[in-house]
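Colleague: sharing a sequence plus its predicted fold:
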Amino acid sequence: MKYVEEFRDPELAGRLLDDIRATVTRPWALMEVCGGQTHSIIRHGIDQLLPDELELIHGPGCPVCVTPLEVIDKALAIAARPGVIFCSFGDMLRVPGSDRDLFRVRSEGGDVRVVYSPLDALRVAQDNPDKEVVFFGIGFETTAPPNAMTVYQARKLGIRNFSLLVSHVRVPPAIEAIMRSPDCRVQAFLAAGHVCSVMGIGEYPQLADRHRVPIVVTGFEPLDILEGIRRTVRQLERGEHTVDNAYARAVRPAGNPAAQAMLADVFEVTDRAWRGIGVIPGSGWRLSSRYREYDAEYRFSVSDLTTREPAECRSGEVLQGLIKPHECEAFGTTCTPRNPLGATMVSSEGACAAYFLYRRLGGGTTSREATPVG
């Protein structure tokens, strides 16, 4: 890719849309897994340009959104302790816990810092040997390798005042859980290209075969998404269910072996709770026994916390694709980006945030700020 504009060309988008319209003959429901794809779809009005037969269901692919409330509360408890410097990406600071967020902890005297890389947090630990420095390690397969590398470096350099609060999740088990849900309406998936650039596509064929759903790996620009939809619809109309890589410029079938080796060394697969969804077997990582001393949960013994989700927040249903954000009674009223009830309204990849930002306040509302492709 030379220029982003190449993948926002309105003429090419029109051709892809014409092909999709000519192909579809019956209703189909597709789920885009990644929150970045959701924002691109809403921003560019892609869902409104598609034929009426096609419904895009927004999946749980926002790492901030699916971080369970219990882990948020653990982060708050650790960050509030004297002698702790708590480091995080900025999008986690406003995610509500049971009774406050990291901004509130900072306003109350906690040393909470925004960093742009886990290695930044490691440097903070080097510069402050008298403090305990904790990095909030969240995300899917995309952010796990740099977090693993940072723990590896801490051990190699003998930095003992650094630890990682881990809440990493894996996409394939989430797809499995979605397909096993009795309320599932998903008939095909647009898989997240950045995840597959790390992990490859090896885990997807068995999912496609077992549940008889097409899985098409796509990128994040409008033409990427439209091409992914075009390939998906062709499979659905033909009764096929294979894995198709529509993002070959970034994704190799085997992924990134070096990143996978780092993950295998530092992390081990574990069951993981997803906010609003529940525990999904084998869907997360935790630090392996070799690196357990760098586990913030182990180091600070945070457990037995009482968590409390707002009763009026339906973000769990949004994350499962059961409702659209505007179908939640709190959306845009008691829940806004300034006063969020759930993480889906806070995160830069959250579906609720996308609907609010681009003025999708009702089922038939045309976005005031969204620009059609191009």
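Modeller: Arrived safely.
Colleague: make it CA atoms for all contacts and neighbour counts henceforth
Modeller: Will do.
Colleague: biggest strand in this protein, by residue count?
Modeller: Looking across the chain with DSSP state E, the single longest strand is strand 278-287.
Colleague: quick check: closest non-adjacent residue to Asp265.
Modeller: Ser288 (7.6 Å; CA to CA, 6 or more residues apart in numbering).
Colleague: and Pro205, by the same measure?
Modeller: Using CA to CA, 6+ apart, the nearest residue to Pro205 is Val243, at 5.8 Å.
Colleague: go on, Cys62?
Modeller: Here the residue nearest Cys62, using CA to CA, 6+ apart, is Gly35, at 4.8 Å.
Colleague: check it against this one:
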Amino acid sequence: MKYIDEFRDGDTARLLAGLIHKEVSPDRNYRLMEFCGGHTHAIFRFGIVDLMPENVRFVHGPGCPVCVLPAGRIEAAIRLAESSDIILCTYADLMRVPAGKKDSLHKARARGADIRMIYSATDALAIAQANPERQVVFFAIGFETTTPPTAAVIRIAAAMALTNFTVFCNHVLTPPAMAHILASGEASIDGILGPSHVSTIIGSQAYADCCAQYRMPLVIAGFEPVDVIQSTLLLIRQINEGIHRVENQYTRAVSASGNRKAKALMDEIFELRPRFEWRGLGELPDSALAIRHTYAAFDAEKRFHMAPVTTTDIKGCICPAVLRGVSNPDECKLFGTVCTPEEPKGACMVSSEGACAAYYSYGRFRAEVTS
């Protein structure tokens, strides 16, 4: 494990943190948004926040795919699972995310709906092959990282002429969400730690227009602690110099153009939705994907005539504000009391990439020590 150890080396981390302390301007504050939930957990898990000067703050963004899915889409999936003789397949993180009326996929399964947790899109395809007499729906979610596997299983299902497999598509796109955050100005940020896995697909140049338009420095960062600290240093240098460009710290995995084969597959299977609702951000234009007409036979929304569902989050939950970067999880009155990972009231407490889950697992202990 030498390769990983190099990116978790304490001496290197302290050296980079020391450079940050030397290079920050004492008369200004630096608010840096980590756009990926994986970065949020790395920052807390490895104590990165404790290595930073007091005037360097990390702001959490809408980079958790489970968290940004609105409750209405989950409620629609629950209604489908309970009203039709289908097998609904989805990832484990989504099972306990609250839907309307304090419901969830987990609770619907307890009531008798055939809802199954899977580890990959191909698992859903295998279930469809093993149950030819049943309709199988894959509840697909995620940013550009998990979109190519969904596209692949749709193409495979088409080649196999499967008639019992469809996808409830909820894939969303990172650059439009980033542009919305910057356009609103609500979060008041000075730089962005760009997402890692997403960038392996779409490439570093996918953020160029956004950074230029909003004059925002962005550094694509890896997930390891040395990655995050080095990327923070690069952001601070950009801010101090008054420049705004896309830098790629995660060069071992991210290229300028990204994964061209994956992008071509996504373009073959999907097209832009005119509008899509995000939890916390509202309806954003051209920010999500729908299955193209060519593959409409594998679109669950069309096959089952799924109607849009409007519902509300649980009263008192500030997850939408956390996703916009305007509130911290510990500012929520529900946090750590009635809302815990075992009994989540908001989506941000459920996912392994959720900011509230990161605060609960690591941040609340830090608060107790420093208070």
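Modeller: Looks like it came in fine. The shown structure was predicted, so the numbers you read here are calculated from the model rather than taken from an experiment.
Colleague: report the TM-score for the pair.
Modeller: For these two chains in superposition, a TM-score of 0.96 is obtained (TM-score structural alignment, normalised by the length of the second structure); 367 aligned residues with a CA RMSD of 1.6 Å.
Colleague: and the gap between the residue nearest to Asp265 of the first structure and Ile78 of the first structure?
Modeller: Per CA to CA, to the nearest Å, Ser288 of the first structure is found 21 Å from Ile78 of the first structure.
Colleague: do the same with Gly200 of the first structure
Modeller: 35 Å.
Colleague: counterpart of the longest helix along the first structure in the second structure, which residues?
Modeller: If you go by DSSP state H, the first structure has its longest helix at helix 222-238. The aligned range for helix 222-238 of the first structure in the second structure is 225-241, by TM-score structural alignment.
Colleague: got the contact list for the matching stretch?
Modeller: Here stretch 225-241 of the second structure makes contact (CA atoms under 8 Å, 6 or more residues apart in numbering) with 7-9, 12-13, 16-17, 19-20, 23-25, 30, 39, 42-43, 46, 48, 190-193, 217-222, 244-245, 249-250.
Colleague: report the buried residues of it.
Modeller: Residues of stretch 225-241 of the second structure classed as buried: 225-239 (neighbour count, 16 or more other CA atoms under 10 Å).
Colleague: buried sites along stretch 51-61 of the first structure?
Modeller: 51, 54-61.
Colleague: what do you get for stretch 81-98 of the first structure?
Modeller: 81, 84-89, 92-98.
Colleague: and which of these is nearest to Asp130 of the first structure?
Modeller: Val84 (9.4 Å; CA to CA).
Colleague: need the counterpart of that closest one in the second structure.
Modeller: By TM-score structural alignment, Val84 of the first structure lines up with Ile86.
Colleague: my guess is that match contacts Gln135, does it?
Modeller: Yes - in this structure Ile86 of the second structure lies within contact range of Gln135 using CA atoms under 8 Å: 4.8 Å.
Colleague: what ranges does the stretch 1-150 of the second structure have for its helices?
Modeller: With DSSP state H, counting those that start in this stretch as the definition, the stretch 1-150 of the second structure shows helices at residue ranges 2-6, 10-23, 37-45, 48-51, 71-83, 105-110, 121-130, 147-160.
Colleague: for His244 of the second structure, see how far away the closest residue in space to Phe7 of the second structure that isn't next to it in sequence is.
Modeller: Excluding its sequence neighbours, the residue lying closest to Phe7 of the second structure (CA to CA, 6+ apart) is Val226, at 5.1 Å. According to CA to CA, Val226 of the second structure and His244 of the second structure sit 22 Å apart.
Colleague: need the contact list for the counterpart of Glu271 of the second structure in the first structure.
Modeller: Structural alignment (TM-score structural alignment) places Glu271 of the second structure against Glu268 in the first structure. By CA under 8 Å, 6+ apart, the residues touching Glu268 of the first structure are 285-288.
Colleague: tell me where the stretch 251-374 of the first structure has strands.
Modeller: Applying DSSP state E, counting those that start in this stretch to the stretch 251-374 of the first structure gives strands spanning 267-274, 278-287.
Colleague: in the shortest one, what's buried?
Modeller: Neighbour-count burial for strand 267-274 of the first structure, counted by 16+ other CA under 10 Å, picks out 267, 269-270, 272-274.
Colleague: tell me the counterpart of Thr340 of the second structure in the first structure.
Modeller: Under TM-score structural alignment, Thr340 of the second structure pairs with Thr336 in the first structure.
Colleague: just want to know which of Ser288 and Ile78 of the first structure has more residues nearby.
Modeller: Taking neighbours as other CA atoms under 10 Å, Ser288 of the first structure and Ile78 compare with Ile78 leading, 22 against 18.
Colleague: wait, that one sits on Ile85?
Modeller: No - with contact defined as CA under 8 Å, Ile78 of the first structure does not count as touching Ile85 (9.1 Å).
Colleague: quick one, what contacts the counterpart of Gly139 of the first structure in the second structure?
Modeller: The equivalent of Gly139 of the first structure in the second structure is Gly142 (alignment by TM-score structural alignment). Counting by CA under 8 Å, 6+ apart, Gly142 of the second structure touches 65-66, 170-172.
Colleague: next: Gln135 of the second structure.
Modeller: 85-87, 128, 164-166.
Colleague: same check on Cys317 of the second structure?
Modeller: 332-334, 345-346.
Colleague: ok, those in the first structure: which stay?
Modeller: Retained in the first structure (both residues aligned by TM-score structural alignment, their matches' CA atoms under 8 Å) from the contacts of Cys317 of the second structure: 332, 334, 345-346.
Colleague: residue furthest from the geometric center of the first structure?
Modeller: Distance from the centre of the first structure peaks at Asp130, with 34.4 Å (CA atoms, centre = their mean).
Colleague: and that residue, how far is that from Phe162 of the first structure?
Modeller: Taken as CA to CA, the span from Asp130 of the first structure to Phe162 of the first structure is 11 Å.
Colleague: go on, Asp127 of the first structure?
Modeller: 11 Å.
Colleague: so the residue nearest to Cys62 of the first structure touches Pro60, yeah?
Modeller: Yes - here Gly35 of the first structure reaches Pro60: they are 7.2 Å apart, a contact under CA under 8 Å.
Colleague: now, which of the buried residues of stretch 81-98 of the first structure lie within strands?
Modeller: 84-88.
Colleague: can I get these in TSV including distance to Arg252 of the first structure?
Modeller: Formatted as TSV, these follow (distance: CA to CA, whole Å):
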residue	distance to Arg252 of the first structure
Val84	41
Ile85	39
Phe86	36
Cys87	33
Ser88	30
